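J.: heads up, no residue letters with this:
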């Protein structure tokens, strides 16, 4: 079983508009609500692939109830840890020119007892791969407290990423900006090597339309898509994490994992909402992704 961990759950609200103009009045053509947070998105992608997956998440208030109801309706197995604060909302505005604007609330503060209950729920699960994703809400501990020496993926940023390295995650997945922020290095390969020295088993860097860079104990690879896609990029990184978790759970070789990750990321860009994937594109693209070994 793959277990995803989302301490800072959200109800994702997505607006589709003709165009976004600062200071203007906008009328949305479409409004959609769904359970979100990065770990929830990962679980949704894995569920679509037919994987055995469980989402562990926090939920509080009426918004948290809406999150729980949406997961149940989607058939996604979930272990929901109740909290006293109201679950946050995240807002995505999709404009017809392809721009994507996000507004992310910080999330409710967790009491110490709430964080401990959440950590206990995570530790109680015997996961083949544990996926810890997203920001940490105020009052939370470190992701290192949850990793526990098992196969794991850490997808977060800033101080949460640096502190999480103490748990020695099998893989971390920053994007290029997040990697530069925590290392101060502009060269992604050198920065990834720095995170490996700090405790990460492997580092997979999202390079946007240029694909993925993987720096691992067994080699360094660059994987590039066959074409640049236009669409909703908000769930692309979560689809990469889903592919990494799937590959780790099956002990696949890194080039095969990266082909799936790039193909699934593109499939997410074509999906209308974070967590959706275009499975037809995914299956077509896997054989077209170019994976090249890099000299160290």
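T.: Yep, that arrived. Being a predicted model, the structure only gives us computed values, none of them experimental.
J.: only C-alpha atoms from now on, for both contacts and neighbour counts.
T.: OK.
J.: nearest spatial neighbour of the residue nearest the centre of the chain, chain-adjacent residues omitted?
T.: Centroid-nearest residue in the chain, with CA atoms, centre = their mean: residue 238, separated by 3.1 Å. Spatial nearest neighbour of residue 238, excluding adjacent residues (CA to CA, 6 or more residues apart in numbering): residue 42 at 5.2 Å.
J.: the structure to be compared is supplied as follows:
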């Protein structure tokens, strides 16, 4: 079983416009709402690809009730921690003519201290029996990073492969706690390390204590670097695509988790190919948390460059 933990979930609301004209009035088809947040998107992708998954997150207020209802309809196995603060909302306006999405993400209010403790206690207890655990997304405004970082450290100490997809001081602290994989995008990496070059930034996280760094580069694909082979850089680039990039990074995290639990030695080039293909596949879908049926064809079209063909032993 793969466990995903989402400290700052969202009720995702998406509208598609034939063409987005700022300041104009648009007539559009009915919007789409679903339980979201990075970890929920990861769980949806894993569920779609046949992996056993459990999503742990919070829900509160009237938006949380809608969040809970949609999640129950989705069939995604989940554990919800009730909180007083309303679940935040995130709005995506997709310009179909340009293949671009404009995103408005509410910050989200911090849970009470006992509610946060319940969330991360559940993550530790359930994660102890998991094959891999992912902590995904931002923290609610006002929530300190220590509970998440402590959960990462305890799971790593127990031998559970742990993936962290967040940013800033929380990401750096998770790297210092020994996270198996850290997965920032280019901007998050620069924010976290202060380094504009993604290779230098990835090395900074590896030097801090992370084992593997996977850096999303948008249309340029991604980089994978390994702490034990510092001179090795695996690069993967997808074919040119147009679509909704919302959730593309979450699909890459799902691919990383799928590779971590596979019954074969972890190969960074294979990981890079799958993560890039799943990320590109997500771009072709209208909503986050979905993969295109063409993902295997996309994987064959991903360009991977690797200066070695070494493999790593399983992280568990």
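T.: Right, received. Where do you want to start? Computed from a prediction, not measured in an experiment: that's the story for all the values here.
J.: in a helix, residue 223 of structure 1, correct?
T.: No: secondary structure of residue 223 of structure 1 (DSSP: H, G, I helix; E, B strand; the rest coil): strand, not part of a helix.
J.: can you get me a residue count around the closest residue to it other than its chain neighbours?
T.: Nearest residue to residue 223 of structure 1 in three dimensions, chain neighbours excluded: residue 291, at 4.3 Å (CA to CA, 6+ apart). Around residue 291 of structure 1 there are 20 other residues, counting by other CA atoms under 10 Å.
J.: go on, residue 73 of structure 2?
T.: What residue 73 of structure 2 shows, counting by other CA under 10 Å, is a neighbour count of 9.
J.: outside of whichever strand or helix holds it itself, list whatever touches it.
T.: Following DSSP states H and E, one finds residue 73 of structure 2 within helix 61-74. Residues from elsewhere that reach helix 61-74 of structure 2, judged by CA atoms under 8 Å, 6 or more residues apart in numbering: 10-11, 34-35, 59, 84-89.
J.: ok, and the most crowded of those?
T.: residue 10 (29 neighbours).
J.: before we move on, the earlier item: aligned partner of the residue nearest to the centre of structure 1 in structure 2?
T.: Using TM-score structural alignment, the equivalent of residue 238 of structure 1 in structure 2 is residue 250.
J.: right, and its match touches residue 42 too?
T.: Yes: between residue 250 of structure 2 and residue 42 there is a contact under CA atoms under 8 Å: 5.2 Å.
J.: shared neighbours of the two, anything?
T.: With CA under 8 Å, 6+ apart as the test, residue 250 of structure 2 and residue 42 both reach residue 289.
J.: hang on, the earlier thing: how big is the offset of the helix holding residue 73 of structure 2 relative to structure 1?
T.: In this overlay with structure 1, the average offset of helix 61-74 of structure 2 from its partner residues is 1.4 Å by mean CA distance after the TM-score superposition for structure 1.
J.: what are the buried residues along that helix?
T.: Across helix 61-74 of structure 2, burial judged by 16 or more other CA atoms under 10 Å covers 63-64, 66-68, 70-71.
J.: now for residue 183 of structure 1: what does it line up with in structure 2?
T.: In structure 2, residue 183 of structure 1 lands on residue 193 (TM-score structural alignment).
J.: about what we covered before: output the contacts of helix 61-74 of structure 2 in a markdown table, with secondary structure and distance to residue 171 of structure 2 appended to each entry.
T.: Formatted as a markdown table, the contacts of helix 61-74 of structure 2 follow (DSSP: H, G, I helix; E, B strand; the rest coil; distance: CA to CA, whole Å):
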| residue | secondary structure | distance to residue 171 of structure 2 |
| --- | --- | --- |
| 10 | strand | 20 |
| 11 | strand | 24 |
| 34 | strand | 27 |
| 35 | strand | 24 |
| 59 | strand | 24 |
| 84 | coil | 26 |
| 85 | coil | 24 |
| 86 | coil | 25 |
| 87 | coil | 23 |
| 88 | strand | 22 |
| 89 | strand | 23 |
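J.: can you say which two of those residues are spatially most distant?
T.: Comparing every pair within the contacts of helix 61-74 of structure 2 by CA to CA identifies 34 and 84 as the most remote, at 20.2 Å.
J.: picking up where we left off before, mind checking how far the helix or strand encompassing the residue nearest to residue 238 of structure 1 is from the chain centre?
T.: Assigned by DSSP H and E, residue 42 of structure 1 falls within helix 38-49. The chain centroid and the centroid of helix 38-49 of structure 1 are separated by 9 Å, computed with CA atoms, centre = their mean, to the nearest Å.
J.: what range does stretch 151-168 of structure 1 cover in structure 2?
T.: Going by TM-score structural alignment, stretch 151-168 of structure 1 sits over residues 161-178 in structure 2.
J.: which of the residues in the matching stretch are buried?
T.: 161-168, 170-178.
J.: follow-up on the earlier one: show residues contacting the helix or strand just after the helix holding residue 73 of structure 2.
T.: Counting by DSSP H and E, the next helix or strand C-terminal to helix 61-74 of structure 2 is strand 78-82. Identification of contacts with strand 78-82 of structure 2 by CA under 8 Å, 6+ apart yields 54-60, 115, 118-119.
J.: can you count the residues close to residue 210 of structure 2?
T.: Neighbour number of residue 210 of structure 2 under other CA under 10 Å is 28.
J.: tell me the buried residues in stretch 218-232 of structure 1?
T.: For stretch 218-232 of structure 1, the neighbour count (16+ other CA under 10 Å) marks 220-226, 231-232 as buried.
J.: show residues contacting it.
T.: With CA under 8 Å, 6+ apart as the test, stretch 218-232 of structure 1 has contacts from 94, 98, 100, 209-215, 255, 258-259, 262-263, 266, 268-274, 285, 288-296.
J.: quick one: the helix or strand encompassing residue 278 of structure 2 aligns where in structure 1?
T.: Secondary-structure assignment from DSSP H and E places residue 278 of structure 2 in helix 268-283. Aligned using TM-score structural alignment, helix 268-283 of structure 2 spans residues 254-269 in structure 1.
J.: that older thread, and the helix or strand where the residue nearest to the centre of structure 1 lies against structure 2, how far off on average?
T.: Assessed by DSSP H and E, residue 238 of structure 1 sits inside helix 236-249. For helix 236-249 of structure 1, the mean deviation from structure 2 after alignment is 0.3 Å (mean CA distance after the TM-score superposition for structure 1).
J.: what is that helix packed up against?
T.: strand 2-6, helix 38-49, strand 129-133, strand 152-155, helix 254-269 (3 or more CA pairs under 8 Å, 6 or more residues apart in numbering; DSSP states H and E).
J.: measure residue 105 of structure 2 to residue 89 of structure 2 for me?
T.: Residue 105 of structure 2 sits 7 Å away from residue 89 of structure 2, going by CA to CA, to the nearest Å.
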